[in-house]
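Asks: Sequence and predicted structure below; questions after.
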Amino acid sequence: MLYQTHIRIHLDHIRFNINGIRQAIGAERKLLIAVKANAYGHGAVEVSRMAEEIGVDWLGVATVPEGIQLRQAGIHLPILKFSPVFEEEMETAVHNNLVLTVCELENIHALQAASAAAGKRQPVHLKVETGMGRIGVSISEAPALATFIDQHCPNLELEGIFTHLPISDDPDPDYTRGQIQRFKAVAEDIHKAIGRRVDLVHCANSGAVLGHDSGWLDMVRPGVMVYGTYPDPRTPRTIPLKPGMSFYTRVSFLKYVTAGTSIGYGRTWFAPQDTWIGTIPVGYADGFNRLFSNRGRVLINGRSYRLVGRVCMDQSMVDLGPTTDVKVGDEVVLMGRSGDEEITCEEWAQTLNTITYEVTCQINPRVTRVYLH
């Protein structure tokens, strides 16, 4: 490993989380795990291979290239692309056996033509807008659009109906309960309109898996909880989770500075006393956010140390105090455990005023992923 700044992906923890979800929802439901955005930074191919081995039913991606990457890696599970596909992507998406989202008539016409040209019957899932406000056919128009697919698109197979829940992680359940009820009602209207029941009706993301079992339906679609964090600190912790990643580097340089010495770009920190400064080879280009400047912390040999000065693109500095036993080459924990101390993904999110999703997604691909089974 030539780049010592690296992430350890705990596939055994991710497997633990998936098994906990499976046990909670029961064997009668399908389980789709979201592996978009490189499996939230954890490695889509590696996570998907493990998921396929342990019996996950579906995978979810955001883009056609994400789906192609999994197919080229030999993944055979059904893969749902969560958003509509552009016309110029359709031939490639159909060829790679991606299940596609539809929610408007012009796009459906184009996909029917592309599927017919390929000589394939293309499975699609109809996205219904019930309160997210992002994409989806309206509740009032959904039965007619489903009927059009079912009766007038011989190369399209209406396999699923789904929606998305924007505040399922909120402790106030009323909005989400109402949204689930609206979705169930429109699904029944669609079934009546087409004269049959589609195979998969689904809406439950991580928040709903944890707190809204009325939305589990035929399939659930957990994302962030697969990787070991809860979607919101207030979300019910009904399923235990283990963190999917930890983040490490090593001390690259040590220097002793006198009181008043400035450290880093902009001279934003001055040593209040004579002290040792350690430099570590990690910066914002790695996903170690610049907002950690003068406020973040790291762990070395079981002790917590403050970051000082501005986080640079590739390096950062740590105040080790007037005396230290830290040596060049010592392991530095950026996220994870050292002795009795721990820095969690949730702590990063709180310090950075963001969410755990963004924390893991923004760790740069140049950071080596080491997979632990």
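Replies: Arrived safely, thanks for sending. Residues are numbered from 1 along each chain as shown.
Asks: Every contact and neighbour count from this point should use C-alpha atoms.
Replies: OK.
Asks: for this protein, which residue is closest to the average position?
Replies: Centroid check for the chain by Cα atoms, centre = their mean gives residue 40 as the closest residue, at 3.3 Å.
Asks: Surely it is in contact with residue 225?
Replies: No - using Cα atoms under 8 Å, residue 40 is not in contact with residue 225, being 10.5 Å away.
Asks: what about versus this one:
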Amino acid sequence: MTTTEPATSWPEGATARAVVDLGAIRHNVRTLAEKAPTAQVMAVVKSDAYGHGLLRVADAALDAGASWLGVAQLNEALELRAGLDATGLRPPILTWLFAPGAPLSRALAADLDLSASAPWAVQEIAAAAREAGRTARVHLKVDTGMGRGGARPEAFGELLDAAARARAEGAVDVVGIWSHLARADEPDHPATSEQTAVFTAALDQAARRGIQPQVRHLGQSAGTLFHPDTHFDLVRPGISVYGLTPAVAAGSSAELGLRPAMRLEARLTLVKAAPAGTPVSYGHTARTTTDTTLAVVPLGYSDGLPRIASDAGPVSVRGRRLHVTGRICMDQSVVDLGAEGADVREGDVAVVFGDGSDGGPTADDWAAASGTISYEIVSRLGGRVPRVYVDPERDQ
């Protein structure tokens, strides 16, 4: 469910909501463009825009100056293209994950850019292009040190040869050559400069075969923010588009000039007095230590709260910073309000995370409590939590 409403309103029947500030998305895209003034910006909106909402975020990012969009999976790329077509927007969209036998003819019909990491992928793209009677737009990926997607440097020549053959018959156009950074979130680590050198060598290898791509792209969020040498023609920020830092140790969102775009909150469904010694939630991993007040927050692990953050995940109620008490359940969690919680009532709002400007918890705080990263916290948010969009820039 998605709605565009004033921040004071709640979707009918909803006990929780994720408020997404589209003005923050625009601000972040502009900030990132300023960090890479010689490059175009591809806003990465995979995984439903990291949980923020694919089409609304894509529209805001394009409005702020992003000229490309990127998604991982073919189906989400098709959804994105169809949704944008309805608005009259038609930016280039890159998608990079598909298995043999994928419906590439649909991708070509939708004017999607496709990534190839091995000769078989080029061959399947070329076959689909011949069948469709059109030229496919292809980005060749080289593995510069991530050990994930892309052809290993020693095998990149085979990928280039396959692309050159397909290009010679008019089946493909090599639009891009790209790679991905593994340790750019550690600004002082030499791995990034090493990967950049491997990438540059791959570009030289392509040039010797007469392949000169329109865009060379290497830097993601951390590359955009911390490594100017990785900017080339195009940067691909992901988490930073949503206002979250890719490297907490290197700088907070505020220090990097970013604004977190999502606030997750819920209305308390039950508030009750509990005597000292009351066991709380499954396994009785927590007990009240004094006479207190307990509150039920209608969010649980099926909504995306990490169960590993039981007894630790931070929550703010009436401006007081508290934490989940006991185990996080599938649909709900409990917070010990303490002696000061006697005035809290059902319907009061518990903030799970937001931008932290009021001292409340952030996605980074939940990541720290869970031993993970903010990327996981926002992108795992469940589909039954309605997204409510606010747009201060447009509402003025």
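Replies: On my side now, so go ahead. Predicted model, so just to flag it, every value in this text is computed and none were measured.
Asks: From what I see, residue 299 of the first structure and residue 339 are in contact.
Replies: No - the pair residue 299 of the first structure / residue 339 is not scored as a contact, 9.0 Å apart, by Cα under 8 Å.
Asks: out of the two, which sits in the more crowded spot?
Replies: More crowded of residue 299 of the first structure and residue 339, by other Cα atoms under 10 Å: residue 299, with 22 against 10.
Asks: what do we get in the second structure for that one?
Replies: Correspondence of residue 299 of the first structure to the second structure, assessed by TM-score structural alignment: residue 316.
Asks: Report the distance from the helix or strand hosting its match to the chain centre.
Replies: Assigned by DSSP states H and E, residue 316 of the second structure belongs to strand 314-317. Its chain's C-alpha centre and that of strand 314-317 of the second structure lie 24 Å apart, by Cα atoms, centre = their mean, to the nearest Å.
Asks: In the first structure, which residues correspond to stretch 63-75 of the second structure?
Replies: Using TM-score structural alignment, stretch 63-75 of the second structure pairs with 53-65 in the first structure.
Asks: In that stretch, which residues are buried?
Replies: For stretch 53-65 of the first structure, burial by neighbour count (16 or more other Cα atoms under 10 Å) applies to 56-64.
Asks: Would you mind giving those as TSV with distance to residue 30 of the first structure added?
Replies: TSV is the format used below for the buried residues of stretch 53-65 of the first structure (distance: Cα to Cα, whole Å):
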residue	distance to residue 30 of the first structure
56	8
57	6
58	8
59	11
60	13
61	17
62	19
63	22
64	22
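Asks: Sitting in strands, which of the residues you listed do you find?
Replies: Secondary structure from DSSP state E places 58-61 of those in strands.
Asks: Now do the shared contacts for residue 299 and residue 339 of the first structure.
Replies: Here residue 299 of the first structure and residue 339 share no contacting residue, scored by Cα atoms under 8 Å, 6 or more residues apart in numbering.
Asks: mind listing the helices in the second structure by residue range?
Replies: In the second structure, the segments counted as helices under DSSP state H are 22-35, 46-50, 54-63, 74-85, 104-109, 119-132, 156-168, 191-208, 221-226, 363-370, 374-379, 392-395.
Asks: which of those is buried the deepest?
Replies: When the helices of the second structure are scored by mean count of other Cα atoms under 10 Å, the highest mean neighbour count falls to helix 221-226 (a mean of 25).
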